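S.K.: Based on what follows, work out the 3D shape:
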Amino acid sequence: MQMNKEERFVNPYNFIPFERKCERSKPEINRNDCYTGYFDCKITLLTPLFIPNTSSDTRLVCESDRKEAAKRSEEDGKNVEEEFKGYDFFSYDDWSGEKAIDDLKEAYPPKEPIIPGSELRGTLRSVYEAAFNGCMSSVSSERILSRRSNDVMKPGILMEKKEQGDKVGKKSGWILKPCKKVGITFRQCSGEYENWKEGQEIWFKPRGRGNICDNYEVIEESTYAEPKEGGKERYERAQWKKEKYFKGWLHKGEPIKGKCHESIFYSPDKARENVLSCDVDALKKLKQEYGTSRYNEYKVDPKGTLVYYNRKGEHIYLSPACIGREIFTKSITDLLEKNGGYMPCTGSGDKLCPACQIFGMLENTGKHVSYSYASKVRITDAKLIQPAVDRDKLFDAPLVLPELGEPKPGCVEFYTESPYELTEEKAHSDKYIENREGYWTYDYKDVGKINHVPLEKNQPKLRGRKFYWHSNPDCKSIREKTGEKLSAMKVRIRPMKKNNQPLFCFRVYFEQLNKQQLQQLKWTLDFEDRNCAHKLGRAKPLGFGSVKIQVDALVLREIDFKTGIWREKVQDIKTFFPNPIWNNKNRTNLKLIADWENKPDNVRYPCVKTAKNANADGGDDAAGYEWFAQNKGKMRFPSFMKVLPKVAEDALKDLESGKALDMLDRK
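M.R.: Next comes the predicted model:
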């Protein structure tokens, strides 16, 4: 494969960098600078929009889909019909009790489509946080950071160690026994492999050459963690030892159709390596991440667990797979805390960031004491300005979305900044490319070919807040590309068509905001820029969900102190906010990625183009992972060839080829 420097693409998302520090303060109300009222707003759909009605996930699943599911279930030996999903557009209709349909034509679109206020609220809060230095309120503190390792790991046996002498039997941490490994050709026809347990005791006789054997004997129901020690077993072991068999234990890998080889670990080394408890905890998390379909029998047993391992610095990375995933010791919350304190405002007492002071927060600690702050903003559901005369004209025909396998936070070349130092010589070099340094993860960076240097607690630095670029989706090309067949990763939806005129209206109620907060809220709605638009709903990477919000009116509620009656007074917005909000670096970047009129070309995820699809629109989505694999360079000595450009760079139409992202061609 090779990079095609003449075919640049723009990744569907980029990041708005953090400022130096997330400033928090105690919320205060100044009665002389306090406003209550609402904004009247309208929404124009610049692209098709889809927001799912989750009352039924099979409303757009029909008889032909069920026949296809039955056929696949018979071929694969498992029920795949339950995986099929088909959502209609959001409305107040409850379709949970509807019967299955025979044809998609029977599923009429909703008469009164709705954009829920919760959807608008989430979008607006994200914009406010980025524009006015709020915390990362929606970040998941429980999210595991991991990535597939470049190294072929070594076999070993993990177990709890015990103290010697007077403290015999007392457990005191974990140790690792390095092992050797040999492949075994098991007898598929006998069905014996299915009855073997993880760690099954197997005695084998190696061949003269190679690392595969097919001459073996088994101690039934005996594993490394639970060995059988009866007279019969002792006799069999003694006989096989005389015949020069080796004692080993079976490690069962992933279940793969047609698989005929597995691994046997044998000859544990007398040397011992101490293992940190956090590394063992990481192995347990990795097992959870793999789920039940992979390594379903695998568990961490204190008496003995077969593992693959690799030491890097003070940590030993453990995995059930020879080339597996590394679970990193740092979390997103750790890095947010060490780089400006942008973790959510939970646990910060009564001091809140600017966003939480307006949109509220709730600290759910699970303890008797928690802290919450009520929202000062309420956003209504967006409804049609005019009732639909012909609802079929509002919607496009149902279509099947392609698989959206986007990169995850483990892809540090997109989600973090390079931890390598920028020397003065490099900074003044026209040929210097930031990403040509090497390879790094959340825990370490490579220096030279084999040295892994641990990163500081505040490294690598996160790029910032994730936002999607605008683009023009083509429903026709999506249909041609995905067809009509559903799968676990392909969902059918009914999108709403784009509209050149305002289609929806909603209100944003606010209470006890000062004038600065009120103007910031208004900026969040319309960016104070006619070219800018928001992103709503599903399928944003494909270009869906670009909407423009127009603020029509500002109405303030005032009390008549003589009569005690509340009165509503319409304000002239230009007079009420005579001076626009100045653009700092973050707001400038945010407006670049929100700019509908000057959106970038060829927005898509990384992919590989082959001879078959060279003339097609787009690339081979199924092989998108290959782009990241090739981008890391050589497996043994990786070095990133490309990193995600900065927002201001990505917005340039003529970005230099060294920094721009390029398609991969498979020759």
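S.K.: can we go C-alpha only for contacts and neighbour counts from here?
M.R.: Noted.
S.K.: How far off centre is the helix or strand harbouring residue 287?
M.R.: Using DSSP states H and E, residue 287 sits in helix 277-290. Chain-centre distance of helix 277-290: 19 Å, with C-alpha atoms, centre = their mean, to the nearest Å.
S.K.: Other residues contacting it?
M.R.: With contact meaning C-alpha atoms under 8 Å, 6 or more residues apart in numbering, helix 277-290 is reached by 144, 173-174, 295, 298-300, 315-320, 325, 327-329.
S.K.: Take these and keep only those in strands.
M.R.: The strands, defined by DSSP state E, take in 173-174, 315-319, 325, 327 from these.
S.K.: Could you dump those into a markdown table with distance to residue 205 added?
M.R.: Shown next, in a markdown table, are the ones in strands among the contacts of helix 277-290 (distance: C-alpha to C-alpha, whole Å):
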| residue | distance to residue 205 |
| --- | --- |
| 173 | 35 |
| 174 | 31 |
| 315 | 35 |
| 316 | 31 |
| 317 | 31 |
| 318 | 28 |
| 319 | 27 |
| 325 | 32 |
| 327 | 36 |
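S.K.: so who does residue 460 touch?
M.R.: 335, 416-419, 441-442.
S.K.: got a markdown table for the residues you listed, with neighbour count and distance to residue 543 too?
M.R.: Shown next, in a markdown table, are the contacts of residue 460 (neighbours: other C-alpha atoms under 10 Å; distance: C-alpha to C-alpha, whole Å):
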| residue | neighbour count | distance to residue 543 |
| --- | --- | --- |
| 335 | 20 | 31 |
| 416 | 22 | 24 |
| 417 | 19 | 26 |
| 418 | 25 | 29 |
| 419 | 20 | 32 |
| 441 | 24 | 30 |
| 442 | 30 | 31 |
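S.K.: quick one more, to check against the first:
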Amino acid sequence: QKSRTRAKAPNTAYSRRHKVSLQGLQHGDSCWAIIEKVQHPLRRFKFWNVVALARKRQDLPKVSDGQRVVQGYLCITNQNIENKHDERLFFRAPDNTSVSQPLELSGTVRQHYEELIADYQERHRDAVQKRRKKGSPDEPLGREPAFSRFITQRTKKDEPKLKDGDLVYATLKRKGMGVEVDFIVPVSVPRVGYRRTIGELLHPDDLSACQDIEHLCPACRTFGWVHPSGKDDSQAAVAYAGRVRFTHACRRPGNGDSGSFSATLSILSTPKPTTTRFYLRPKQGKPRDGLPDSQVNYDADSQILRGRKFYRHHGDQLSEQEYKSPDGRKSDQNRTVHDVQPSGTEFEFTVDFENLAPIELGALLWSLEMEGWHHRIGYAKPLGFGSVIIQVTELEIMNPNSRYQSLVTDGWENVLSSKERWIDEFKTAMAGRYGTEFYKLPNVRDLQALLSDTPPLPVHYPRSTKEPQPEGRNYEWFVGNKRSGRNSGPR
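M.R.: Modelled structure (predicted):
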């Protein structure tokens, strides 16, 4: 493969360095090598470059000045990056005295490694199966890189992901007068799991799951609850049945019969959790500029998750430039949707509820109508699809006394005129509970900002260019953002 770094730095020691052949050698083979230090032309570090490689020491050529002979193990992770040009040799330098004895791996370190590999394999499972139909996933296919070795091997659930002799990268940490293994990973630039769980990152008063059936929030009381720990104590209540059911929404007859269309959508992006400032906020106060990455990550005690995920309302008119794939171009990364309904199409559905207290019914009614703000329903919400306004047009409750005391009436009563009264009861209860006006509650203000008819703003994924890119290269913005803080300094 051609090296982009070489192209940017011609006539340097790096660009002229010798490339050895790996023919006849396999991952994990014990080898002898001649190595020499080379200065990286674009970054301020030196690295050991292998200039000769052999199974036996006597098969190596003569050593030149500035070179040394080492014994090590060959680590081959496949052509897993498009412009990758090197594999790795694991060796111990004679002057390396940081660890004099083998280190034990704790059960926790092993477990985290197994979980990491299993996660890698699960994320790429469908893509690997698709590649197997065309060729080996361990080899590049056209411009598509190969998959890393650890993704395609030992994929069965009962297979251990870590065996004696495996080559891994380890991070060490101080322990008393010595060191211990903090974690191990399969590649030099890995995805590493954080120690704090999602539950530990949630704001305890806003987002944590209810723990006790005697202290359920309005949402759990209305839609149902299951004990988060899954406890099997036969004497304790571990679930609460929901009291609300939704039917399918059906298009109203004669409404939206014409105007539906098909569209090949732009490539949808994926979450970028490593851009931690998108997902975290301080426990106290507002986010601050200039903090180093070490203080804004998922293991930092001062940080919590910002909140629930929302797709902002894009406005009444969507821009085809933003949601359509250029020239209708199709790929294995985008989707084509059919029978998309035009703006203004109306649907009907029914919400069945039972045994709701007046305040709970008011909460349900407000949550449905939500001041005329927009619910976000269905597919392609990041591109602006699925903005829906819900109106309660009928409201009926069954009066048990009327039903069972009369042979004439069925007990159903139209109570639409009481809708606003129940909504007001809910608002009054919330204002009294939290000590502020309903519309000044932080979560209500957030909903209004996200889902109301705000001024038409350009809502799209972060990108490095003003106009959308046909290839959907949204990752370039995130790469550039990371590089701007390469040394984890203030940003």
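S.K.: pretty sure residue 160 of structure 2 contacts residue 166?
M.R.: No: proximity of residue 160 of structure 2 to residue 166 does not meet the contact threshold set by C-alpha atoms under 8 Å, at 11.4 Å.
S.K.: counterpart of residue 586 of structure 1 in structure 2?
M.R.: When structure 2 is aligned by TM-score structural alignment, the residue opposite residue 586 of structure 1 is residue 443.
S.K.: buried sites along the host helix or strand of that match?
M.R.: Assigned by DSSP H and E, residue 443 of structure 2 belongs to helix 442-451. Buried residues in helix 442-451 of structure 2, counted by 16 or more other C-alpha atoms under 10 Å: 447-448, 450-451.
S.K.: Now render the residues you listed as CSV, adding distance to residue 419 of structure 2.
M.R.: Listed next are these as CSV, based on distance: C-alpha to C-alpha, whole Å:
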residue, distance to residue 419 of structure 2
447, 21
448, 21
450, 25
451, 22
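S.K.: Now do the same for residue 629 of structure 1: its match in structure 2.
M.R.: Match for residue 629 of structure 1 (TM-score structural alignment): residue 479.
S.K.: Tell me if its match really is in a helix.
M.R.: Yes: if the criterion is DSSP: H, G, I helix; E, B strand; the rest coil, then residue 479 of structure 2 is within a helix.
S.K.: do you know how far it is from residue 485 of structure 2?
M.R.: Per C-alpha to C-alpha, to the nearest Å, residue 479 of structure 2 is found 10 Å from residue 485 of structure 2.
S.K.: one step back: tilt between the helix holding residue 287 of structure 1 and strand 315-319?
M.R.: 30 degrees (axes from the mean of the first three to the mean of the last three C-alpha atoms, to 10 degrees).
S.K.: Tell me roughly how far helix 277-290 of structure 1 lies from structure 2 on average.
M.R.: Here helix 277-290 of structure 1, set against structure 2 after superposition, deviates by a mean of 2.7 Å using mean C-alpha distance after the TM-score superposition for structure 1.
S.K.: List the buried residues of that helix.
M.R.: Quick answer for helix 277-290 of structure 1 (16+ other C-alpha under 10 Å): 279-280, 282-284, 286-287.
S.K.: same deal with stretch 385-393 of structure 2?
M.R.: Result for stretch 385-393 of structure 2 [16+ other C-alpha under 10 Å]: buried residues 385-390.
S.K.: Where does it end up in structure 1?
M.R.: Using TM-score structural alignment, stretch 385-393 of structure 2 pairs with 544-552 in structure 1.
S.K.: Stretch 185-195 of structure 2 too?
M.R.: The aligned range for stretch 185-195 of structure 2 is 319-329, by TM-score structural alignment.
S.K.: With stretch 130-143 of structure 2 instead?
M.R.: Going by TM-score structural alignment, stretch 130-143 of structure 2 lines up with nothing in structure 1.
S.K.: In the stretch 101-250 of structure 2, mark out all the helices, start to finish.
M.R.: Listed in chain order, the helices of the stretch 101-250 of structure 2 (DSSP state H, counting those that start in this stretch) span 107-123, 125-132, 149-152, 198-201, 218-223.
S.K.: Out of the ones you listed, flag the one nearest residue 13 of structure 2.
M.R.: Closest approach to residue 13 of structure 2 among the helices of the stretch 101-250 of structure 2 is made by helix 149-152 (30.5 Å; C-alpha to C-alpha).
S.K.: now the closest one, how far from the chain's geometric center?
M.R.: That offset, for helix 149-152 of structure 2, works out to 21 Å (C-alpha atoms, centre = their mean).
S.K.: Perfect, that will be all.
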